[in-house]
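Chemist: Predicted coordinates and the sequence they were generated for:
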Amino acid sequence: MTYLSPLGYLLGVEGAALLRGFKEGSADRAFVEARIAEIRTLLDTPALAHAEGVTAEPGTISTADVYQDWAPHYDAPGNGMIDLEQPVVRRILDGLPLGAALDAACGTGRHTAYLHGLGHHVTGVDASPDMLARARERLPDVDFHEADLHRLPLPDNAVDTVVCALAVSHVPELAPVLREFARVLRPGGHLVLSDAHLLSSYVRPTLPRRPGPDGRASLLTEYHRPLSAYLAAALPLGFQVRHCEEPRRPRGSLTPETAPDTLPTHMSWDLLHWYPEASAAALDDSPVAVVWHFQLDAARKGSPSDR
């Protein structure tokens, strides 16, 4: 069980701001005293002091359930991670040769559409029927398949490029998924992989979802990894690193003008806007995602399924 407390979260943000300030040398006396004063205020705020947190049970809601809820508004403006991840992915794709491409975990087809526009022959695969419905509406002339990343509906050596965006945090082990990508890629083919950054997961933990049958809130299980985990999974399969980038949250993204009218007493990212200086110190210029560009070794020997 995980107990998610709005007061606990804000105290954690204040603590993260202090620790980062100490580490980076930006925590002068005024900054430290301001954080301590805000901590005292937080502890004395009745709306927070008496607010009940939420006890959530990890693993009681599926990825399919979450994406069913997300599908209608996934492409709406303001998804901060997509806003930072997408330009990096597109810049990499702009430099790749045209050919057959797979958008694995394509979602609503945002990268599928870009690949298609560049001139690739694209196939889209996703496990969520709700997200695929949106993709098919957007791109009626593209082949989409409902399938899992562990069992891609493509033969060996079928594509020149694989894109997998913001999806592998939902799988418990990277190696089987990357092995499947290596199987469908031709020798010398390219893999562009993006994921939520491990550091971001600490300052913006997963929020609780709708209650389950027992009335408890649900917590989606996610797997956030250090950068070394991607290398440990990719290199033995014959992938070579061509580029790695960690898009960062821009400075000034949290301002007092965006504060809500009332103080939320439940776990919500709106809480961050009530103490923007601490939130900015903890979050600004911190990595939100990681984007990898791998290339499969053209001289790799053996069966694709053995990689």
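Modeler: Noted; the coordinates are in hand.

Chemist: Only C-alpha atoms from now on, for both contacts and neighbour counts.
Modeler: Fine.

Chemist: residue closest to the middle of this structure?
Modeler: Ala196 (3.0 Å; Cα atoms, centre = their mean).

Chemist: List the residues that contact that residue.
Modeler: Shown in contact with Ala196 (Cα atoms under 8 Å, 6 or more residues apart in numbering): 81, 166, 169, 224, 288-290.

Chemist: For these, which entry has the maximal number of neighbours?
Modeler: Neighbour counts for the contacts of Ala196, by other Cα atoms under 10 Å, peak at Val288, which reaches 25 neighbours.

Chemist: Test my guess that that one contacts Tyr202.
Modeler: No - contact criterion Cα atoms under 8 Å: Val288 and Tyr202 do not qualify, at 10.7 Å.

Chemist: can you pull out the strands in the stretch 101-250 of the chain?
Modeler: All strands of the stretch 101-250 of the chain, identified by DSSP state E, counting those that start in this stretch, fall at 121-126, 143-146, 159-165, 185-196, 209-211, 217-219, 239-245.

Chemist: Among those, which comes closest to Gly15?
Modeler: Ranking the strands of the stretch 101-250 of the chain by proximity to Gly15 (Cα to Cα) places strand 185-196 first, at 22.5 Å.

Chemist: adding another structure so you can compare the two:
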Amino acid sequence: MIHQRALEYLLGLEGAALLRSFVEESGPEFGAARVAEMRRLLSMAEWDVPPVAAERVPATDGYRVWSRTYDEPGNGLFPPEEEAVHGILAGVAAGVVVDAACGTGRHSEWLAGRGHRVIGVDGSPEMLARARVRVPSAEFREGRLEALPVPDGHADAVVCALALTHVADLKPVFAEFARVLRPGGHLVVSDVHQEWIAMGSVPRVRLDDGRPALMAGHRHRTSDYLGAALPAGFRVESCAEPRAVPAVPLDAGPDLPGGEAGPWDAWPWSLAGLLPHVWQAVTGGLPTMIIWHFRRDPADR
């Protein structure tokens, strides 16, 4: 069980901003303003409320709920992620592509439109049902990343988008990617950056009975990806860490604005809106994603 309080998140933002000012240039008023805001927050009785208890649920349970709204506009990660992933895959000749953790078929649709034979794999029957409607020309199979229902050496490319954050151990997953790829095949992986996860970017859903729940959000470091990919026979073609917004100067900013924390379902983004200057100070220049392009060693037969 995870216990989340709006007050604690706001105090955490203030503290993160103070840590940045400890090693970066800022005016003498910046730190004093952060401390003053923290005191003000602590004195406001309306923020002294019990935490929301959210249980950790498997990705399959979370996506069963999320599948109902997954394709609705509003996920700010999708456009830059698709631009980066499609930019890499545009250089791959038409062939067999496995869309691992395909979800509702975001990438499968684009791949099929470029002439690829697409095999989408996902562990959520509900997401697959939507993918089959969205991309009727593709083939969709239910399966886990650790045991892809694809023959050895069958694929020219594998794409896995925004899914590995739900996986605790990357090694068996990369071993599967290598197994299904032909020598020289391409692997494109996008994932939520571990620094963005630390800011609270973890999928949250309401279960059918209304209980709040969080899907797993494992914070994989660069060494975790490389420690799984290199022994599996992959070599790195490129790695990018797109930033949401550039870094901003550290200044005192305005006083804490009024406003509500918003429903738990909108956290942490509604909370960030209460301290926009602090949010910008903490997240400016922070990578939101990591995008990998690997190739399976052509000599690995």
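Modeler: Received it, and whenever you're ready, just let me know what you need. Everything numeric here is computed off the predicted structure, so don't read it as measured data.

Chemist: still on that earlier bit, the strands of the stretch 101-250 of structure 1: which one's closest to Asp270 of structure 1?
Modeler: Asp270 of structure 1 lies closest, by Cα to Cα, to one member of the strands of the stretch 101-250 of structure 1: strand 209-211, at 16.1 Å.

Chemist: Now do that closest one: which elements does it pack against?
Modeler: Contact analysis of strand 209-211 of structure 1 by 3 or more Cα pairs under 8 Å, 6 or more residues apart in numbering; DSSP states H and E lists strand 217-219 as its packing neighbours.

Chemist: with structure 2 superposed, average distance for the strand it packs on?
Modeler: Superposing on structure 2 and averaging over aligned pairs (mean Cα distance after the TM-score superposition for structure 1), strand 217-219 of structure 1 comes out at 4.2 Å.

Chemist: Just give me the match in structure 1 for Leu275 of structure 2.
Modeler: Correspondence of Leu275 of structure 2 to structure 1, assessed by TM-score structural alignment: Tyr275.

Chemist: can you tell me which residues contact its match?
Modeler: 38, 256.

Chemist: circling back: will you turn the strands of the stretch 101-250 of structure 1 into JSON lines that also has distance to Glu38 of structure 1?
Modeler: What follows is these, written out as JSON lines (distance: least, Cα to Cα, whole Å):
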{"stretch": "strand 121-126", "distance to Glu38 of structure 1": "45"}
{"stretch": "strand 143-146", "distance to Glu38 of structure 1": "49"}
{"stretch": "strand 159-165", "distance to Glu38 of structure 1": "38"}
{"stretch": "strand 185-196", "distance to Glu38 of structure 1": "30"}
{"stretch": "strand 209-211", "distance to Glu38 of structure 1": "29"}
{"stretch": "strand 217-219", "distance to Glu38 of structure 1": "29"}
{"stretch": "strand 239-245", "distance to Glu38 of structure 1": "35"}
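
Chemist: Out of the ones you listed, which gets nearest to Asp284 of structure 1?
Modeler: strand 185-196 (15.9 Å).

Chemist: So which bit of structure 2 is the closest one matched to?
Modeler: By TM-score structural alignment, strand 185-196 of structure 1 lines up with residues 181-192 in structure 2.

Chemist: Go through the matching stretch and flag the buried ones.
Modeler: For stretch 181-192 of structure 2, a neighbour-count test (16 or more other Cα atoms under 10 Å) marks 181-192 as buried.

Chemist: can you map out the helices along structure 1?
Modeler: Taking DSSP state H as the test, the helices found in structure 1 are 6-24, 29-44, 46-49, 63-70, 80-94, 110-118, 129-138, 174-184, 198-203, 227-234, 276-283.

Chemist: what's the mean distance for the second one versus structure 2?
Modeler: This points to helix 29-44 of structure 1. Helix 29-44 of structure 1 sits 1.8 Å off on average (mean Cα distance after the TM-score superposition for structure 1).

Chemist: Mind giving me the packing neighbours of that helix?
Modeler: Counting contacts by 3+ Cα pairs under 8 Å, 6+ apart, helix 29-44 of structure 1 packs against helix 6-24, helix 46-49.

Chemist: repeat that with 10 Å
Modeler: Here helix 29-44 of structure 1 touches helix 6-24, helix 46-49, helix 276-283, going by 3 or more Cα pairs under 10 Å, 6 or more residues apart in numbering; DSSP states H and E.

Chemist: what does the fourth one give?
Modeler: Counting contacts by 3+ Cα pairs under 10 Å, 6+ apart, the secondary-structure elements packed against helix 63-70 of structure 1 are helix 129-138, strand 209-211.

Chemist: What range does it cover in structure 2?
Modeler: Under TM-score structural alignment, the match for helix 63-70 of structure 1 is residues 59-66.

Chemist: Relative to the whole chain's centre, how far out is the matching stretch?
Modeler: With Cα atoms, centre = their mean, to the nearest Å as the basis, stretch 59-66 of structure 2 stands 15 Å off its chain's centre.

Chemist: again, but for stretch 47-59 of structure 1
Modeler: Stretch 47-59 of structure 1 sits 24 Å away from the centroid of its parent chain (Cα atoms, centre = their mean).

Chemist: Neighbours of the spatially closest residue to Thr60 of structure 2 that is not a sequence neighbour, how many?
Modeler: Distances taken as Cα to Cα, 6 or more residues apart in numbering place Ser124 nearest to Thr60 of structure 2, at 5.3 Å, with adjacent residues excluded. Per other Cα under 10 Å, the neighbour tally for Ser124 of structure 2 reads 23.

Chemist: and what of Val282 of structure 2?
Modeler: The local packing of Val282 of structure 2 (other Cα under 10 Å) involves 23 other residues.

Chemist: Distance-wise, check the nearest residue to it once chain neighbours are set aside relative to Glu195 of structure 2.
Modeler: Leaving aside its sequence neighbours, Val282 of structure 2 sits nearest to Ala17 (Cα to Cα, 6+ apart; 5.4 Å). The spacing between Ala17 of structure 2 and Glu195 of structure 2, counted by Cα to Cα, to the nearest Å, is 14 Å.

Chemist: distance from the match of strand 185-196 of structure 1 to structure 1 after superposition?
Modeler: Mean for stretch 181-192 of structure 2 is 0.5 Å (mean Cα distance after the TM-score superposition for structure 1).

Chemist: how far out from the middle of the chain is that stretch?
Modeler: Relative to the mean C-alpha coordinate of its chain, stretch 181-192 of structure 2 is positioned 17 Å out (Cα atoms, centre = their mean).
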